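In: Just to be clear, the model below is a prediction. Sequence and coordinates:
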Amino acid sequence: MKKQKVLVTGSSGQLGSELKDIWYSDYRFELYFLERKDLDLTNPDLIQGILNHYQPDYIIHSAAYTAVDLAEQEPDIANVVNHLATSEIAKYAGKNSVRLLYISTDYVFPGNIDAALSEDLPTDPINIYGATKLKGELAVQKFCNDAIIIRTAWVYSTYGKNFVKTMLNLMNSRVEINVVSDQIGSPTYAYDLAILIKYIIEDGKWVAGIYNYSNEGRVSWYDFAKEIRDQSNLDCKVNPIPSASYPTQAKRPHYSLLSKKKVKQTFKVDVPEWKESLNKMLNKLKANQ
């Protein structure tokens, strides 16, 4: 039996690292984990040639320009990486009947609806990062109509830089901190998303379309920070503040809680609750220290 080749972009990012942790080459699948040095998304002209060298059956495109505030100063680079490079990957996938799974973001939404957002709601990004990721989505849909797009939000992991690790550093070094309380969503433990992606490919139930995925529950960044503190048994005081008191270069959506109904119904999967997943991550972090 011919092995199926699975190529993962952004393998040193949070999701890529989690995929690398849980998924090995075996008698069915040959895994290729590509970092920036292997596939430079700032140079889209070379992408199709590199992909052709590997000739994958599946591409998990998790690499992206994710510096949300910096993107406001570097819109061209963000556009090249998130839109033009994605476009080349989608063209290659479409031409060669490769199954493409593209990771997108809650930031494609304007964030003005206080409800769990379904996949078919209108998109209207309010920052450069969201706009370039949406262009990436549209390119994927244009050139590769069999693709799966997964929008996720507030991603954290034991790998890379993220909110959980930032909070732990601050709480260990300060008596009190201020955290925004009027941005609502749900965090995503990258490990849980990696498990879903592996399942979709290994199970062979490929249903093209756009899906939302984050952990279950409705929470603000302030609630998230308090839970990080409490689960870590730290003494730091956490104060709620409005977004207006913490200005950032890029605007953030006020509401980006994602509805997981479609992904649960289509793939018959359970989505873990956010506190449960946070607990798993914190335990892993402790074990790794």
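Out: On my side now, so go ahead. Residues are numbered from 1 along each chain as shown.

In: only C-alpha atoms for contact and neighbour calcs from this point on.
Out: Noted.

In: Just the strands from the stretch 1-150 of the chain, written as ranges.
Out: Chain-ordered strands for the stretch 1-150 of the chain, with DSSP state E, counting those that start in this stretch as the definition, fall at 4-9, 29-34, 58-61, 99-105, 148-152.

In: in the stretch 51-200 of the chain, which spans are helices?
Out: Under the criterion DSSP state H, counting those that start in this stretch, the stretch 51-200 of the chain carries helices at the ranges 75-79, 85-95, 128-143, 163-173, 190-203.

In: Can you check which of those gets nearest to Glu30?
Out: For Glu30, the closest of those is helix 190-203, at 11.9 Å, according to CA to CA.

In: any idea of the angle the closest one forms with strand 148-152?
Out: Going by axes from the mean of the first three to the mean of the last three CA atoms, to 10 degrees, helix 190-203 is angled at 170 degrees with respect to strand 148-152.

In: Leu257 is in contact with Gly185, isn't it?
Out: Yes: the pair Leu257 / Gly185 is scored as a contact, 3.8 Å apart, by CA atoms under 8 Å.

In: show me the residues around Met281 that make contact.
Out: Neighbouring residues of Met281 by CA atoms under 8 Å, 6 or more residues apart in numbering: Ser157, Thr158, Tyr189.

In: about what we covered before: adding mean neighbour count and distance to Thr152, write the helices of the stretch 51-200 of the chain out as CSV.
Out: Formatted as CSV, the helices of the stretch 51-200 of the chain follow (neighbours: other CA atoms under 10 Å; distance: least, CA to CA, whole Å):
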stretch, mean neighbour count, distance to Thr152
helix 75-79, 18, 18
helix 85-95, 23, 17
helix 128-143, 23, 12
helix 163-173, 16, 15
helix 190-203, 18, 9
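
In: take a look at this one as well, against the first:
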Amino acid sequence: MKNILVTGANGQLGSCFRKHGKKYSNLSFDFKSSRELDISNFAEVDRLFSSQSYDFCINAAAYTNVEKAESEKEKAFQINAEAAGKLAEVCAANQVKMIHFSTDYVFDGSKTEPYLETDEVNPINIYGASKLAGERQITEVIDEHLIFRTSWLYSEFGHNFFCTILKKAAERASLNITTTQLGTPTNANDLAKYVLDGIQKDSCATGIYHFSNLGQATWYDFAEEILNYSGKIDQVDLNKTGYFKTLAQRPEYSVLSKEKAIKEIGEIKDWRKSLQDLIDEVV
């Protein structure tokens, strides 16, 4: 039996780990929401690890509001960098493997082909900078770490693009969706299962890996596929736009190469197939 701590357990990704964790009979979980464990409270983290024994720490706690991060830089860095680094220190001291999640926004979007793990990083917004700082702090203090850079996460849980589009369809809204960013929608359920499958089969992977679903899309493509497959395309006025005003600058291209992850850990679904599977399950 492997004992696993999951932080940020009530967030989108944490909820997916909670949903799928029960399917693994040889894994035991301690789910901690941000209220139950504030990873930026270092004394609280120390107390937990001194009272419990874990084999893995899945850190799903994060500051994820890309827009607010522009005006809350200190808070974003406190959670995504300082707290992640401290958690890594505690994991190292207790011989616990740390699994952490980063973002495609560590890149500036200047490439025109999928980003490799070894490509130069150059975040163009505060969120991306805070996540990159977290990556660096983790890799400096713990050898037994696994960092997944992911992109455009969605699921049936929390606030995300998938849920927003379905809500707007129910409201019969008019939608103007940008075509200027190219990336890959990633089903958070797939990421959670990928991590848990790796733990179950004793994967020895360490370091930084890219994980998103296969293929690429614009946000307009993503919205159109949600509406088409759910049968709600006629409920909205869907329009393409080349302009979308945001506080935070976004990379125009952030498709991630998954070759390393597929070769060393396991297969990954196409984004359309994964989206359709989720719609079949929850819509």
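Out: On my side now, so go ahead. Here the structure is a predicted model, which is why all the values come from computation and not from measurement.

In: out of the helices of the stretch 51-200 of the first structure, which comes closest to Thr105 of the first structure?
Out: The nearest among the helices of the stretch 51-200 of the first structure, by CA to CA, is helix 128-143 at 7.1 Å.

In: Which residue range of the second structure does the closest one align onto?
Out: Aligning helix 128-143 of the first structure against the second structure (TM-score structural alignment) gives residues 126-141.

In: which residue lines up with Thr248 of the first structure in the second structure?
Out: So Thr248 of the first structure corresponds to Thr246, using TM-score structural alignment.

In: go on, Lys205 of the first structure?
Out: So, by TM-score structural alignment, Lys205 of the first structure is matched to Ser203.

In: what sits against its match?
Out: Contacts of Ser203 of the second structure by CA under 8 Å, 6+ apart are Ile265.

In: Go again with 6 Å.
Out: Listed by CA atoms under 6 Å, 6 or more residues apart in numbering, the contact set of Ser203 of the second structure is empty.

In: Assign a three-state SS to it, would you?
Out: Assigned with DSSP: H, G, I helix; E, B strand; the rest coil, Ser203 of the second structure falls in the coil class.

In: To what extent is the aligned residue in the first structure for Phe56 of the second structure buried, counted in neighbours?
Out: Phe56 of the second structure maps onto Tyr58 in the first structure, with residues paired by TM-score structural alignment. By the measure other CA atoms under 10 Å, the count of residues near Tyr58 of the first structure is 19.

In: next one: Asn52 of the first structure
Out: 11.

In: now swap in the one 3 residues further on and tell me
Out: With neighbours defined by other CA under 10 Å, the count for Gln55 of the first structure comes to 18.

In: Ok, Glu120 of the second structure next?
Out: 11.

In: rewinding a little: distance of the spatially closest residue to the match of Thr248 of the first structure that is not a sequence neighbour relative to Ala83 of the second structure?
Out: In space, Thr246 of the second structure comes closest to Glu67 once its chain neighbours are excluded; the distance is 7.1 Å by CA to CA, 6 or more residues apart in numbering. Per CA to CA, to the nearest Å, Glu67 of the second structure is found 20 Å from Ala83 of the second structure.

In: Check Ser254 of the second structure too.
Out: In terms of CA to CA, Ser254 of the second structure sits 26 Å off from Ala83 of the second structure.

In: Asp221 of the second structure now?
Out: 36 Å.

In: next one: Gly11 of the second structure
Out: Taken as CA to CA, the span from Gly11 of the second structure to Ala83 of the second structure is 17 Å.

In: you'd agree the match of Phe56 of the second structure is up against Leu101?
Out: No: counting by CA atoms under 6 Å, Tyr58 of the first structure sits too far from Leu101 to count as a contact (7.7 Å).

In: And Ala93 of the second structure, what's its match in the first structure?
Out: Match for Ala93 of the second structure (TM-score structural alignment): Lys95.

In: What of Lys258 of the second structure?
Out: In the first structure, Lys258 of the second structure lands on Lys260 (TM-score structural alignment).

In: before we move on, back to that, assess the claim that the residue nearest to Thr246 of the second structure and Ala248 are in contact.
Out: Yes: taking CA under 6 Å as the definition, Glu67 of the second structure is a contact partner of Ala248 at 5.5 Å.

In: before we move on, back to that, number of nearby residues for the match of Lys258 of the second structure?
Out: 20.

In: ditto for Glu82 of the second structure
Out: 21.

In: Need the nearest residue in space to the counterpart of it in the first structure, chain neighbours excluded.
Out: Under the alignment (TM-score structural alignment), Glu82 of the second structure pairs with Leu84 of the first structure. Nearest residue to Leu84 of the first structure, sequence neighbours excluded (CA to CA, 6+ apart): Pro44, at 6.5 Å.

In: Confirm for me that that neighbour is in contact with Thr86.
Out: No: Pro44 of the first structure sits out of contact with Thr86 when judged by CA under 6 Å, with a separation of 8.4 Å.

In: so who does the aligned partner of Leu175 of the second structure in the first structure touch?
Out: Under the alignment (TM-score structural alignment), Leu175 of the second structure pairs with Ile177 in the first structure. Ile177 of the first structure sits next to Val238 when contact means CA under 6 Å, 6+ apart.

In: that older thread, what's the match of Phe56 of the second structure in contact with, if anything?
Out: Per CA under 6 Å, 6+ apart, neighbours of Tyr58 of the first structure: Val6, Val98, Arg99, Leu100.

In: which non-adjacent residue is nearest Ala153 of the first structure?
Out: Asp106 (5.4 Å).

In: distance of the counterpart of Asp106 of the first structure in the second structure from Ser174 of the second structure?
Out: Taking TM-score structural alignment, Asp106 of the first structure has Asp104 as its aligned residue in the second structure. According to CA to CA, Asp104 of the second structure stands 29 Å off from Ser174 of the second structure.

In: Between these two, tell me which one has more neighbours.
Out: When Asp104 of the second structure and Ser174 are compared for neighbours, Asp104 comes out ahead with 28 against 13, by other CA under 10 Å.

In: can I assume that one is in contact with Phe148?
Out: No: applying CA under 6 Å as the test, Asp104 of the second structure and Phe148 come out as separate, 9.8 Å apart.

In: can you tell me how far the spatially closest residue to Gly136 of the first structure that is not a sequence neighbour sits from Ala71 of the first structure?
Out: Leaving aside its chain neighbours, Gly136 of the first structure sits nearest to His83 (4.2 Å; criterion: CA to CA, 6+ apart). His83 of the first structure sits at a distance of 13 Å from Ala71 of the first structure (criterion: CA to CA).
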